[in-house]
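J.: Only the shape, not the letters, is given here:
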């Protein structure tokens, strides 16, 4: 980096004097890397230094923060055959009106590249947009840190920074080369360290869901059931949901009694209970209160609003009277969410829904566009939406909970298309919050003991995920 720093100074990319910043402060130093595009050899050297940092990050795409980092990202993409995404500074008022151009799949990882970081707000704007589109953004490579608070800002929002050089190093290199005096070094460092850039409060820049403890995410919940669930998870130290795929009331209640102490949610399919009655639901609610877990009826509502409202509030199962949460497909549009929300409001009970964003079965027809559209609908109904059923992370919002089915400690799949993953992979790599386990527990000779093993594995994976957010300093 020493030769690059000296070359940047010689082409005027590093300037000394008096420069008015966006904040209104007058800075004795100014970094302007935009001119590097006119020096191909230097650009290539800089790109290779950025690429060396990629060993510390995992990613499927590269995205440069507009505008100065766009050339860096473009050269990286072409030279190293990594797909690039282009983030616009502002959306056009015609055409597709997209803010991000490129082909991508929600759940994949994107590496962000930036030239100079001051407060970090520009980086976080790009990170937030990419996360809102369903991409995982965990790492950003920065050419230069002005040392005015930006790095801490990124860390506070669940982003790991990888820095090529800093203002201090630049000053030392140029001083060593005889290009600036000791007095310039002293005055510049004094200005940088005494004038940190203002950082917006957490409400302005969203925290990363994946790297925030459940205990802190509680305050970000809009839906009261989501809040209650996170409180249960933290209190019981369990992010396990058992899928009670049994066919009689006796089996259902016995299973709930055995696994109740180990779970945060019991997922039911009441329409397969042969002898279901109001007493079945009443006794199950009693066990949920006894062992402190929530009830999720996996009804997968998908009809028009009026029909869904009747399915939810009446009929044999009278779901709204006992289920804390229900699953819903958004295929029929926003009416299904509005209908369920109105019915829950009429019942005057804390209720929520979980949107089916992705499925674990092979060959399912849910596309990336469908998942993205479901996220948009969720944003319009945060007061009722508690989270998603998904295979990957669909949102960075801390108040939304991700449930992932198809989890097993020792099975890869079945002959009907179900695909399984282990708890560690699902929680640490895919970003799930709550694992959903069915046959791995209910078919075990000792369901309570099996539930305990899954609970411990899932919680260990969650703690591992939190530790991964702490960079090596």
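T.: Everything's here; your move. All figures in this text were calculated on a predicted structure; none of them were measured in a lab.
J.: C-alpha from now on. contacts and neighbour counts both.
T.: Fine.
J.: Confirm that residue 297 sits in a strand.
T.: Yes: membership of residue 297 in a strand is supported by DSSP: H, G, I helix; E, B strand; the rest coil.
J.: one more structure, for comparison:
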């Protein structure tokens, strides 16, 4: 039976409903928690294979993902392509390569992410790779929720495109209703609380 990303997302409960503060600073009533998909090695492997299939023509030599969401999908995509897997992590407010990772001058690098919304973290990783002399040949994600206009100057491909509404905090209808917002993955990340009164 062929693997299908939409079925896998449904099967693993990736789509969450509530009031969420996204890493971009925007708010949304829905959140894609791809860690729920990637926690299953077979699902992660299949997602990596599918993403690798979108970039076979680019002669990728390494795959890099931003920590934390891009680590597993970058690894599985690299495995499917038979190349190295790296990740960038934030230190002192900026994405950096650590742990002995390096980019070779001219190396053809694919950036992989679990979900792209505004693309901010991915743009930082692209800048990092380019500053080290690497050549970014594309960006791949499991889910594209950027709204259709590619936020990158390189080819951007995803396994699934979803239009999920998000709001600037001052325009958020969920805030106006007093529904607490939380940072996904953490119950302690409550941003606002309804009036108690």
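T.: Yep, it's here. Quantities reported herein were computed from a predicted structural model and do not represent experimental measurements.
J.: what sits against the nearest residue to residue 101 of the first structure once chain neighbours are set aside?
T.: Nearest non-adjacent residue to residue 101 of the first structure, counting by CA to CA, 6 or more residues apart in numbering: residue 86, 5.0 Å away. Residue 86 of the first structure is in contact with 63, 64, 70, 100, 101, 102, counting by CA atoms under 8 Å, 6 or more residues apart in numbering.
J.: 10 Å - rerun?
T.: Residue 86 of the first structure sits next to 62, 63, 64, 65, 66, 70, 73, 74, 99, 100, 101, 102 when contact means CA atoms under 10 Å, 6 or more residues apart in numbering.
J.: With the second structure overlaid, how far apart is the host helix or strand of it on average?
T.: Assigned by DSSP states H and E, residue 86 of the first structure belongs to strand 84-87. Comparing strand 84-87 of the first structure with its match in the second structure after superposition yields a mean distance of 2.3 Å (mean CA distance after the TM-score superposition for the first structure).
J.: I'd like to know which elements the helix or strand just after that strand is packed against.
T.: Using DSSP H and E, the helix or strand that directly follows strand 84-87 of the first structure along the chain is strand 100-101. Taking 3 or more CA pairs under 10 Å, 6 or more residues apart in numbering; DSSP states H and E as contact, the helices and strands that strand 100-101 of the first structure lies on are strand 84-87, helix 121-132.
J.: Let me know the angle separating the helix or strand just after strand 100-101 of the first structure from helix 121-132.
T.: The helix or strand immediately downstream of strand 100-101 of the first structure is strand 110-117, counting by DSSP H and E. With axes from the mean of the first three to the mean of the last three CA atoms, to 10 degrees defining the directions, strand 110-117 of the first structure sits at 170 degrees from helix 121-132.
J.: Identify each buried residue in strand 110-117 of the first structure, please.
T.: Within strand 110-117 of the first structure, the residues that qualify as buried by neighbour count (16 or more other CA atoms under 10 Å) are 110, 111, 112, 113, 114, 115, 116, 117.
J.: After superposing, tell me the mean distance of that strand to the second structure.
T.: So strand 110-117 of the first structure averages 0.8 Å relative to the second structure (mean CA distance after the TM-score superposition for the first structure).
J.: what's that strand aligned against in the second structure?
T.: Against the second structure, the aligned range for strand 110-117 of the first structure is residues 109-116 (TM-score structural alignment).
J.: Helices of the second structure, residue ranges please.
T.: With helices called from DSSP state H, the second structure shows them at 5-12, 35-38, 41-53, 70-81, 120-131, 173-176.
J.: so the last one aligns onto which residues of the first structure?
T.: Residues of the first structure matching helix 173-176 of the second structure are absent, with TM-score structural alignment as the criterion.
J.: now for that helix, which elements pack on it?
T.: Short answer (3+ CA pairs under 10 Å, 6+ apart): helix 173-176 of the second structure packs on strand 15-21, strand 27-32.
J.: aligned partner of residue 47 of the first structure in the second structure?
T.: For residue 47 of the first structure, the residue aligned by TM-score structural alignment is residue 48.
J.: I'd say that match and residue 79 touch.
T.: Yes: Residue 48 of the second structure lies in contact with residue 79 (CA atoms under 10 Å); the separation is 7.7 Å.
J.: what's the overlap in contacts for those two?
T.: Shared contacts of residue 48 of the second structure and residue 79, counting by CA under 10 Å, 6+ apart, come down to residue 73.
J.: Looking at those two, which is more packed in?
T.: Taking other CA atoms under 10 Å, residue 48 of the second structure and residue 79 do not tie; residue 48 has more neighbours (27 against 18).
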